[in-house]
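Participant: this one's structure only:
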């Protein structure tokens, strides 16, 4: 359409930050303008804007689910004058939207699309489209300094009659961190319970949830120490459940290890069987993703620790594991009053009232919040 010199979507802020757990009663406003520059008057039939959020899964076929769709008609059956016309628009975004992401097993993307329909022309199409990507983040913490200054969670456990221990685990890990710190306090009840070392890993599980309701149970794919997210592009069309597609679905469950280290116990006083193990866990083996949950994808994290005893023949290794929140940082630093106070970071954190005892099974007797 030769009358159109420029047709574009402008956004006041294409980066939207949400803080805290998903909450549909909390909303953010996305606003901007549609700009048309015409070399002569133009009669349009319809000018509309659509916001679409799509959660996609890269599998044996390409599955996607629309997580958000909003439509607005900005102009209809009217003549626009020569020159520049700007039409304002805005959408309300509910606070339970999943964040934008791209991981090994899928992605979630948001996009604005504008459609301009004019009177039919003798040559060419009477439809013109423009697109604009929108990015959404969800953060549990407002800054890296704040994340590192939070008091740790304390997990208590024991091997009956052998040792009692406390693991001090970070309250939250940020994807921007290059390392995180833990510690283990050991109360040895008899000499056979002397600890030699502790092997600690941070495990990241990317899981495809069956979009038709059943839990996805897939063979785990151990990934080597490299990030393959750059190869996770998928193409094709969305396929709804039905027929052989449903039964041929290959569910994916990819486990990676962003961090792994070991630290040795130091019994400085031979007469004292108690010890403290300080652990620095590097986070540089594979790309660390934040905690993610959509209807079809989930990313979760666990700290796994293996306690190795000096008398290995008499005491089998003791395994303990703890879920841990991982958060991205916001796109923009929040202003005062924009996010909850530090003490409200209690959401999305695990607490345990039960115990799983055993010499080989992961075990703990409870968790204490900071200051507990």
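Facilitator: Perfect, thanks for sending it. Just so it is clear, the structure is predicted and the values come from calculations on it, not from any experiment.
Participant: contacts, neighbours, all on C-alpha from now
Facilitator: Noted.
Participant: Which strand or helix spans the closest residue to residue 53 other than its chain neighbours?
Facilitator: Distance criterion CA to CA, 6 or more residues apart in numbering; nearest residue to residue 53, sequence neighbours excluded, is residue 110 at 4.2 Å. Assessed by DSSP states H and E, residue 110 sits inside strand 106-118.
Participant: after that strand, next one along is what?
Facilitator: Counting by DSSP H and E, the element after strand 106-118 in chain order, helix or strand, is strand 127-139.
Participant: Check which helices and strands the helix or strand following that next one sits against.
Facilitator: Moving toward the C-terminus from strand 127-139, the next helix or strand (DSSP H and E) is helix 144-149. Applying 3 or more CA pairs under 8 Å, 6 or more residues apart in numbering; DSSP states H and E, one finds that helix 144-149 contacts strand 173-174.
Participant: So for the next helix or strand after the strand it packs on, what gets flagged as buried?
Facilitator: Per DSSP H and E, the first helix or strand lying C-terminal to strand 173-174 is strand 179-188. Neighbour-count burial for strand 179-188 flags 180, 182-188 (criterion: 16 or more other CA atoms under 10 Å).
Participant: then this one, side by side with the first:
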């Protein structure tokens, strides 16, 4: 029986958005976690995350022009972006159940946006490699693609950031469950911020009388 039931890559955001002209000095942070589900304890040798940006051109899409030149291959593939990080500092035994490995890596600010059409595509992909420590253990891989977008329309940055929201869910054991929809980023131009939420009391406890929201300034839109 295989110890590894499932592997998943969970990103904090489903897309990576760049704003303005390409600028290699303004990278974006790609954050998330690798989730491993085991049916029994397993010692791992390493957990590696690889980032690939692959540009593929299909000359066959040129039709008759392609057939005039027999030396042109059926397809041309070039890796334009590559990065790899180690998510497990040293070999360790994972317990049965779910284990998360948080990660953070940079995507260069001059990375081209994803695209796909009849002539080819540019695709970004994350690959998680899980290697058991056993001598004959076989590495397991999980791949996930994600879109990269670039917006150059003036004013779109503020509009787009203002619409980025996230859902926080949790509970205080035996007291209350909660779910809040909040803005991930608040731009100065907005002037105000609004959020909504629901709380459910547990075991007859009273609801909290106050909810505190922490706004941390990390940059200016």
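Facilitator: In hand now; what should we look at? What you see is a predicted model, and the numbers here were worked out from it, not measured in a lab.
Participant: ok so, going back, counterpart of the residue nearest to residue 53 of structure 1 in structure 2?
Facilitator: In structure 2, the residue paired with residue 110 of structure 1 according to TM-score structural alignment is residue 124.
Participant: I'd like the distance between residue 292 of structure 1 and residue 22 of structure 1.
Facilitator: With distances taken as CA to CA, to the nearest Å, residue 292 of structure 1 is found 11 Å from residue 22 of structure 1.
Participant: Name the residue in these two with the higher neighbour count.
Facilitator: Under the criterion of other CA atoms under 10 Å, the comparison of residue 292 of structure 1 against residue 22 puts residue 292 first, with 18 against 15.
Participant: rewinding a little: tally of neighbours for the residue nearest to residue 53 of structure 1?
Facilitator: Neighbours around residue 110 of structure 1, by other CA under 10 Å: 21.
Participant: picking that back up, closest one to residue 138 of structure 1 out of the buried residues of strand 179-188 of structure 1, please.
Facilitator: For the buried residues of strand 179-188 of structure 1, the residue nearest residue 138 of structure 1 by CA to CA is residue 180; the value is 20.9 Å.
Participant: from what I can see that closest one touches residue 303, true?
Facilitator: No: counting by CA atoms under 8 Å, residue 180 of structure 1 stays clear of residue 303, with 11.2 Å between them.
Participant: coming back round to it: state the distance from the match of residue 110 of structure 1 to residue 81 of structure 2.
Facilitator: 8 Å.
Participant: Identify the contacts common to the two.
Facilitator: By CA atoms under 8 Å, 6 or more residues apart in numbering, residue 124 of structure 2 and residue 81 have these common neighbours: 51-54.
Participant: Residue 6 of structure 1 - how many residues pack around it?
Facilitator: Using other CA under 10 Å, residue 6 of structure 1 has 11 neighbouring residues.
Participant: in what helix or strand does the spatially closest residue to residue 73 of structure 1 that is not a sequence neighbour lie?
Facilitator: Nearest residue to residue 73 of structure 1, sequence neighbours excluded (CA to CA, 6+ apart): residue 48, at 4.3 Å. Using DSSP H and E, residue 48 of structure 1 maps to strand 42-58.
Participant: What residues sit buried inside that strand?
Facilitator: Going by neighbour count (16+ other CA under 10 Å), the buried part of strand 42-58 of structure 1 is 42, 44-58.
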